[in-house]
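Novice: A structural model of the following input is requested.
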Amino acid sequence: MKIKNIPVDLIDVADENVRKNFSFGKDSSDQLMKEHLAKFELLQPVVVRFDNFTKRYKLLIGRRRFLALHNKGEKEIPAVITKLKGAEAEAASLFENLIRKDLSPLEKARMVKKLVESTKSGITGVSRLYGLPKSTISEWLSILTLPNQIQEKIENCEITLYEGIKIARQPTEVQINLADIEPAALKEELIRLGIKRGAPKGLLTVRLVFNPSKEKDRILWNSLEEKAKEKGYEVNDFVKEIILNYLKKGK
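Specialist: Below is the predicted model of the structure:
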């Protein structure tokens, strides 16, 4: 991989860059990038393609790094020059953005969808090229099939990504009901459906905590889990049966 310093004023953001039309400088991650580059050198080069027609470079990967250095007044930027273009270039840009931590679940889901659409063999191709499990890709895509109201709840953090994926496995009528339900009743309904962990209102609960770092707790848990499986029970149901049998013997 050859890295070359390229004049900043010879670089344009490529059409294939998936964040080309996003604003820069307003969100906290942009500010952090600018503050970091104001103090330190750029460690990761951007990726560009040379355009023979315009005699300029097209930025494929590293838009925020490029804009931050541009704002800083730098004249040159370290860059890797590639021949990627079209769908391949867009796929590379998508994956670069997909691994960012500051994207919302829906932003990532939309990027996964575009990545699948721009990669040969779809889900299988993305899985093979980028090492993402096919099941994970399918789960990301599934939240885009949810009613818009539920997608908004995910965006607003009223529903987690994990819960959204589980909702996508529910029948359509259940999804529609959850989309229309009032926020105050949403949690209880998710618990009732087994989508959210917890106990519905009115139930009496007992909480047992096992610390796997303690040998006694670990042995006890493993024993409970093994016995529960033998009887076809979940551990909590098996423990409940043990308690009931103990109380019956005490009578």
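Novice: going by C-alpha atoms from here, please, whenever you check contacts or count neighbours.
Specialist: Fine.
Novice: tell me where the chain has strands.
Specialist: Here the chain has its strands, by DSSP state E, at 3-7, 11-13, 46-51, 56-61, 76-82.
Novice: what comes into contact with the first one?
Specialist: With contacts defined as CA atoms under 8 Å, 6 or more residues apart in numbering, strand 3-7 is touched by 45, 75, 76, 77, 78, 79, 80, 81.
Novice: one more, please, to line up against the first structure:
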Amino acid sequence: MSDVKTQDPKRRALGRGLEALLPSRQTAPAPTPAPAAQTPSGKPLEVDVTAIVRNPFQTRTRFDEDALNELAQSVAATGVVQPIVVRALPGGKYQLIAGERRWLASQRAGKKTIPVIVREVSDEQAMEMTIVENLQRADLNPMEQARAYDRLGREFKMTQEQMAQRTGKERASVANFLRLLKLPQAVQEKVEGGELSFGHARALLALESEAQMLAAAQKIVALSLSVRGTENYVKGLLDPERKLGKVKADEEPEIDPNVKAAQDKLQRSLGLKVRIEDTRGKGRVVIEYSNLEDFDTLLTMLSAN
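Specialist: Reported below is the predicted structural model:
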């Protein structure tokens, strides 16, 4: 097998495990482990849960208590199936790199030890591995993801394209998460607390000022608006005519395919522009004419029918 340092950087992505995420980064030597720490061998070790300390680079700040309790029940019944990843610290301690939920659940389950894989990594490697591992998971809230990408950019000078390659995401997705950091702090807190979704937050970014964003966010939460409703509400704030219900000539409202077919049939029969506004079987038919001749022709056709 060739030296990992000669591999194409584009191949250092998902599917190879955390230990393969950072093989080619040039970093400072890892700190010498304390005598009690065993040399990494790739084999799980049973380590006292109290000897493990939380990673200060952890991206996740909130945990679902119900989900954590369910995991604790599973750990109590069957143990920890997948070892957590740690690095050795002086004094016989270990610092988490990946697997904080399993570690917390083990404590709740009353476990004395937990299986671990020990890795020799520097501070920089531990930080990047923790952030990337978290971003590959689906349980980070949007603001946690946004701050994680921002930290990768600031701490490691990564471009959005590089972040996308490391985490297996689309570059556009990375850019959209980073844009959330432009929201006012109060709005970010609503997103982080689950009051507003990623879709709500993206829609709010179209507004021009932080004051507008905050006021709109409060109304969205108060009215329990959907993402689609939020998008329409924001468009109404940006376009007063739309807010009053006036649709621009170059915009086509979304309609049911059956209604669209009936609308097209009427237009072909009358030779005039027809608009059917339907809401659950109720609505109106609007026939447009541009001059009196068209109007007279329409009357004649309707009278003849």
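Novice: so where is the biggest helix by length in the first structure in the second structure?
Specialist: In the first structure, ranked by residue count with DSSP state H as the criterion, the top helix is helix 215-231. With TM-score structural alignment applied, helix 215-231 of the first structure matches no range in the second structure.
Novice: and that helix, what does it pack against?
Specialist: Packing partners of helix 215-231 of the first structure (3 or more CA pairs under 8 Å, 6 or more residues apart in numbering; DSSP states H and E): helix 235-249.
Novice: can you tell me the closest non-neighbouring residue to residue 91 of the first structure?
Specialist: residue 115 (5.4 Å; CA to CA, 6 or more residues apart in numbering).
Novice: residue contacts, the corresponding residue of the second structure for the one you found?
Specialist: Mapped onto the second structure by TM-score structural alignment, residue 115 of the first structure lines up with residue 152. Counting by CA under 8 Å, 6+ apart, residue 152 of the second structure touches 128, 131, 158, 163.
Novice: how about 10 Å then?
Specialist: Residue 152 of the second structure makes contact with 127, 128, 131, 132, 158, 159, 160, 162, 163, according to CA atoms under 10 Å, 6 or more residues apart in numbering.
Novice: aligned to the second one, what sits in the first structure?
Specialist: With TM-score structural alignment as the matching criterion, the partner of residue 128 of the second structure in the first structure is residue 91.
Novice: before we move on, back to that, out of the contacts of residue 152 of the second structure, which comes closest to residue 176 of the second structure?
Specialist: The nearest member of the contacts of residue 152 of the second structure to residue 176 of the second structure, counting by CA to CA, is residue 160 at 10.5 Å.
Novice: okay, now the counterpart of residue 31 of the first structure in the second structure: neighbour count?
Specialist: The alignment partner of residue 31 of the first structure in the second structure, by TM-score structural alignment, is residue 69. As a burial measure, residue 69 of the second structure scores 15 neighbours (other CA atoms under 10 Å).
Novice: do the same with residue 209 of the first structure
Specialist: Other residues lying near residue 209 of the first structure total 7 when counted by other CA under 10 Å.
Novice: now do the match of residue 31 of the first structure against residue 133 of the second structure, distance only.
Specialist: 22 Å (CA to CA, to the nearest Å).
Novice: single out the most deeply packed of the strands of the first structure.
Specialist: Highest mean neighbour count of the strands of the first structure: strand 56-61, a mean of 24 (counted as mean count of other CA atoms under 10 Å).
Novice: hmm, who's touching it?
Specialist: 6-20, 45-51, 66, 79-82, 84-85, 89-97.
Novice: before we move on, what about stretch 222-233 of the second structure?
Specialist: With CA under 10 Å, 6+ apart, stretch 222-233 of the second structure has contacts from 195-204, 206, 216-221, 234-239, 242-243.
Novice: that'll do, ta.
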